[in-house]
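> 3D, please:
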Amino acid sequence: MEYIISLDIGTSSVRALVFDSQLVIQETAQVELKTFYPQNGWVEQDPLELWQKSQEVLEKVLQSAQKNNWIIKGIGITNQRETVVAWSKKTGQPIYNAIVWQDRRTARYCQKLQKQGWFKKIYEKTGLRLDPYFSASKINWILNNVEQAKKIIKNNDLLVGTIDTWLIWNLTKKQSHLTDVSNASRTMLFNIKSLKWDEELLKIFKIPFTILPQVVASACRGKNFGLAKIKNQEIPLLAVCGDQTSALFGQNCLIRGEVKATYGTGGFVVVNAGSKIKLKNSKLITTIAWQINKEIIYALEGSIFQSGGSLKWLRDNLGLFNNYEEINLFSNESKDSNGVYLVPAFVGLGAPHWKPEVRGMISGLNHQTRKGHLINAAIESAAFQVNDILEVIKKEYKLKIGSLKVDGGLTKSNYLLQFQANISNILVNKNKNEEMTGRGVALMAAKILAWPSPASLVDKPFKPLATIIQRKEKLNGWKKSLSQIFKVK
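You can find the predicted model right below:
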């Protein structure tokens, strides 16, 4: 029997997943990652730990493969995007910690560039907002603040890359300095129209072209990212894709207009935008979803700062429940939010509002309010934010959305899924396979191997049940709550 391994490098953990020819998981290994916060707004991880933990989980699943006589045909890599690593070409050693996508140390630098009038130019070339979230300003910070970077760049000894690039370099024993188009498009240095590192953007951020990886397709028949050398084995690296668009592929959102929502600590709404780019406005990010062989597919993406994170706040700060298993119990007991609205703007609001300065609010409290109502209000806030993004997609981009595919930890709440269906008047489908990110890059690798397409495993579909009046009343309440926090200065 033939199998594919997915290596999924997230922010909190690294996972290796073994998929069979029907894309069913047969083996997993997972280890947690440490994250460091050296200063307020700074978020870092140890690149050597990322590499060591990746080796650990790969070796563990390969041991199982050996015991079961499984034939591993290839490896796919999917990863946290935007996070940056810099290292010496000669020694292979990192010169600084990985600067994680959440890091905000370059906020003032980005504000300076915005005041200089670069926002529009950067958006037109990259589809991204000028923000510390993306890789360019992080690389600039390393070049200007890490002494070793200043020294070794003079000798053409400095390399940089996102997490996929760092792992490809190590897995291939320094043979491949590569990234794929989906990860390159998150750096704010890659022109998503010309599909090249952009000379003007490199000049803006003062980053030399020579330190950047070569950009290739996410998966391409007849080509790969090199051979991963693990425990005396050489396994082709067949596919690489950033985590959110890998999950889009894993959800089988392969047709323009198909959309998925992820409800994690934060949230994402990602829609397949097809093969032609259309930059309408900067409320949503336009990015490259993937490239299979010669075909490029773009995606629209809206990021939500707080989704399931608001429930964590209710647990840790207010003590409303002890564990997440209790959420459904209290949610079902209360049945609804009883007019309570929670706007989880703990660090501002993301897409489509982009209001980093606003802060959260709870409204509609009365003597009958119970903990279940507050829990349901937090759950509803995740659905309201997804709906705000869906409305922009429909109105601004004229895309017809027939259904919404969902994943993430919060989808264990049936209340959320039914409420999302009601408020967005859309069919919501939850897949039985919860590992959509790993499945996506495995599916790309399977296409390269010419494996037959597996059946889509849809769990229970949730159909909209609310009346027009009920839907309008709930949406008006949410919009009123938003307008109240927008007025506060």
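> Only C-alpha atoms from now on, for both contacts and neighbour counts.
OK.
> Please give me every residue in contact with the residue lying closest to N69 once chain neighbours are set aside.
Spatial nearest neighbour of N69, chain neighbours left out: M1 (7.9 Å); criterion: C-alpha to C-alpha, 6 or more residues apart in numbering. By C-alpha atoms under 8 Å, 6 or more residues apart in numbering, the residues touching M1 are 20, 69-71.
> Where does C110 sit: helix, strand or coil?
helix (DSSP: H, G, I helix; E, B strand; the rest coil).
> To what extent is the spatially closest residue to it that is not a sequence neighbour buried, counted in neighbours?
Take C110 and drop its neighbours on the chain: the residue closest to it by C-alpha to C-alpha, 6+ apart is D131, 6.0 Å away. Using other C-alpha atoms under 10 Å, D131 has 20 neighbouring residues.
> just checking, D131 is part of a helix?
No. Membership of D131 in a helix is not supported by three-state DSSP, which gives coil.
> Next, the buried residues of stretch 352-361.
The neighbour-count check on stretch 352-361 (16 or more other C-alpha atoms under 10 Å) flags 352-354, 358-359 as buried.
> and if you look at stretch 56-75?
Applying 16+ other C-alpha under 10 Å to stretch 56-75 flags 56-59, 61-62, 65, 70, 72-75 as buried.
> Now show me the structure for the sequence below, then we'll compare the two:
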Amino acid sequence: MSIAQGEFVGALDCGTTSVRFIVFDSFANIIAEHQLEFTQYYPRPGWHGHDATEIIQVAQECIAGAVSKLEGKGWSGKSIKTIGITNQRETTVAWHRISGKPLCQAIVWTDTRNKGEVTAYERKLNEVGFEVEDGSFDRLLTAGINMIERTGLKLSTYFSALKLHWMIQHYPEVKEAHESDNLLFGTGRLMGRLCQSIRLSPLCNLTGGAAANGLHIIDVTNASRTLLLNLNTLEWSHSLLRFFSLKPSILPRIVSSSEVYGTISSGPLEGVPIAGIVGDQQAALVGNKCFAPGEAKNTYGTGAFLLFNTGHEVIKSQNGLLSTVAYQNGPGAKPFYALEGSIGVAGSAVKWLRDKMGLINSAAEVNVLAEKESTSGGVYFVTAFGGLLAPYWDTSAGGMLIGLTLYTNPSHIARATLEAVSYSTRAVLEAMKADSGVELRHLKVDGGMTNGDIVMQIQADIGGFDVVRPEMRESTALGCALLAGSAIRLFGWDISKPETLDKVNTAGSTTFSPKLGEEERASGWKGWQRAVEKSRGWEDVQEED
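Next up, the predicted model:
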């Protein structure tokens, strides 16, 4: 077979349960891909861990596997001109500066073991206040406002600073490394070790690791999920570091989402530049080409994440949403911001039905089971497995199936599971409407759950808006590929000029329009709100060892 030389861009997409490497052409056609799952650790209720070393190995296998498939189709591996990397954002990785080894399991974004940390820091705000940059202190009300004003985030189990502080308090090796200035921190299991670590990070490993002075960097989108970044200046906040008792020496250097950071040092992609780093949800926003203020997308993965482009303006939510960096197209470029609604449970509820309850044998079967009934039979499933995120922000909420009767059957529960993510999505969109004053006409969607037509129709019915699903739905991987390609002007791409991407991912889409009557929609929404209120305050949050 003759070997052809082409021009492609690669995307290393590091999810919660798997890693994939995808090779795209200039139109966003997938030329080759390879995906592998990695081990999930649930040692206690509320705990969720990953082995960072295993993920590095899986990532390298995915790259090698995709390149092998590319070559099997007659293309040279040298056809890949650059790669981008995208990751889960709040997952926290700690490793040793000298040895380059992870000091403990990574704490995953879904993990809620640090509820006591949240309680303690809420008390600290109340009793001590918050140190602002000039060294003065504000009391609780102003302190809380200042924290949100500065970071766009709330005190929550979700964000990295509190996860890292928990590590320091509970793992002696992490504490010792912190005290001796040998602790390095990154977000995302793969990003924390490949892209943001001087020792064992995707960029560190790909650029040669400890011996070759790998990079310890973090892009602005990931940094904005730590509770340590000043959202207005895009710099680390020293007052927040002091508030959380963290040393500046742990922090990576902040970079943009689209620039050449270094080149891969070995393996089938040796010498290829790494030119895009971005958090997964921001990557999906870019992959859906939501470049204009007012455009929104929802990614239905393990959780569900809605991002609403607010342009160059940081809009502070009054309705339970987060303010975050959407992307920064190069060093010194004016960043784009977004409002975000994070829903902790989406596809993971389907896996719960499969793995824990045995109602289905595969995730796809939930669609078949749910279609057997036209309604959920009055059943609501509040999937607060680790509390509720946006727009409720209640760590004490408990998961709840309510409305069960002798009439209830497995199909009702399957349908209630799909409805749960749709109701949660509507709750976030209602908050976005209140914050922005913009009525959403249609919602762009991607992620694994969107493969089922029924859940997309349920979303349209519950939301009362059109749901637009593209044919090529690997939007997260595509987003980081677009940022990487833009950095080197591959194919003439330039994120700052969206018209250069007009031919990207235009294969078509499917639109799901509402079929439910307004009265029935309003009744279901009222029932969901009642169910959420029943679930709130269920757990007595205590500081625990």
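> Let me see the TM-score of these two.
Scored against TM-score structural alignment, normalised by the length of structure 1, the superposed chains reach a TM-score of 0.92; 486 aligned residues with a C-alpha RMSD of 2.4 Å.
> about what we covered before: the residue nearest to C110 of structure 1 -> structure 2?
By TM-score structural alignment, D131 of structure 1 lines up with S156 in structure 2.
> how about its match, what does it touch?
Going by C-alpha under 8 Å, 6+ apart, S156 of structure 2 touches 115, 118, 162, 393, 395.
> Dump the residues you listed into CSV; add distance to G341 of structure 2 and secondary structure as well.
Below are those laid out as CSV (distance: C-alpha to C-alpha, whole Å; DSSP: H, G, I helix; E, B strand; the rest coil):
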residue, distance to G341 of structure 2, secondary structure
K115, 20, helix
V118, 20, helix
L162, 20, helix
W393, 11, coil
T395, 16, coil
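> what's the burial count for the residue lying closest to L190 of structure 2 once chain neighbours are set aside?
The spatially closest residue to L190 of structure 2, leaving aside those adjacent along the chain, is P202, at 5.6 Å (C-alpha to C-alpha, 6+ apart). By the measure other C-alpha under 10 Å, the count of residues near P202 of structure 2 is 31.
> Verify the stated contact: P202 of structure 2 with Q196.
Yes. If you go by C-alpha atoms under 8 Å, P202 of structure 2 and Q196 touch, sitting 7.1 Å apart.
> Please report the distance of P132 of structure 1 from F486 of structure 1.
23 Å (C-alpha to C-alpha, to the nearest Å).
> More neighbours: which of these two?
Between P132 of structure 1 and F486, counted using other C-alpha under 10 Å, the more crowded position is P132 (22 against 14).
> which residue ranges form the strands in the stretch 101-250 of structure 2?
106-107, 130-131, 137-138, 183-187, 217-219, 229-230, 235-236 (DSSP state E, counting those that start in this stretch).
> Which among those is found nearest to A384 of structure 2?
Closest to A384 of structure 2 of the strands of the stretch 101-250 of structure 2 is strand 106-107 (C-alpha to C-alpha; 18.8 Å).
> which bit of structure 1 covers that closest one?
Here strand 106-107 of structure 2 aligns to structure 1 at residues 98-99, judged by TM-score structural alignment.
> contact partners of that stretch?
Counting by C-alpha under 8 Å, 6+ apart, 42-47, 83-86, 138 sit against stretch 98-99 of structure 1.
> Mind doing that once more with 7 Å?
43-47, 83-85, 138 (C-alpha atoms under 7 Å, 6 or more residues apart in numbering).
> Tell me which entries of those residues lie within helices.
Here DSSP state H is the test, and the contacts of stretch 98-99 of structure 1 give 47, 138 as lying in helices.
> and which of the contacts of stretch 98-99 of structure 1 is nearest T369 of structure 1?
V43 (37.5 Å).
> give the contact list for that closest one.
Taking C-alpha under 7 Å, 6+ apart as the criterion, V43 of structure 1 is in contact with 35-37, 99-100, 102-103.
> how many other residues sit next to the equivalent of E371 of structure 2 over in structure 1?
Correspondence of E371 of structure 2 to structure 1, assessed by TM-score structural alignment: N332. Residues lying near N332 of structure 1 (other C-alpha under 10 Å) number 15.
> what about the strands in the stretch 201-350 of structure 1?
Ranges of strands in the stretch 201-350 of structure 1, per DSSP E, counting those that start in this stretch, are 214-216, 227-230, 233-242, 259-263, 267-274, 285-292, 295-304, 341-343.
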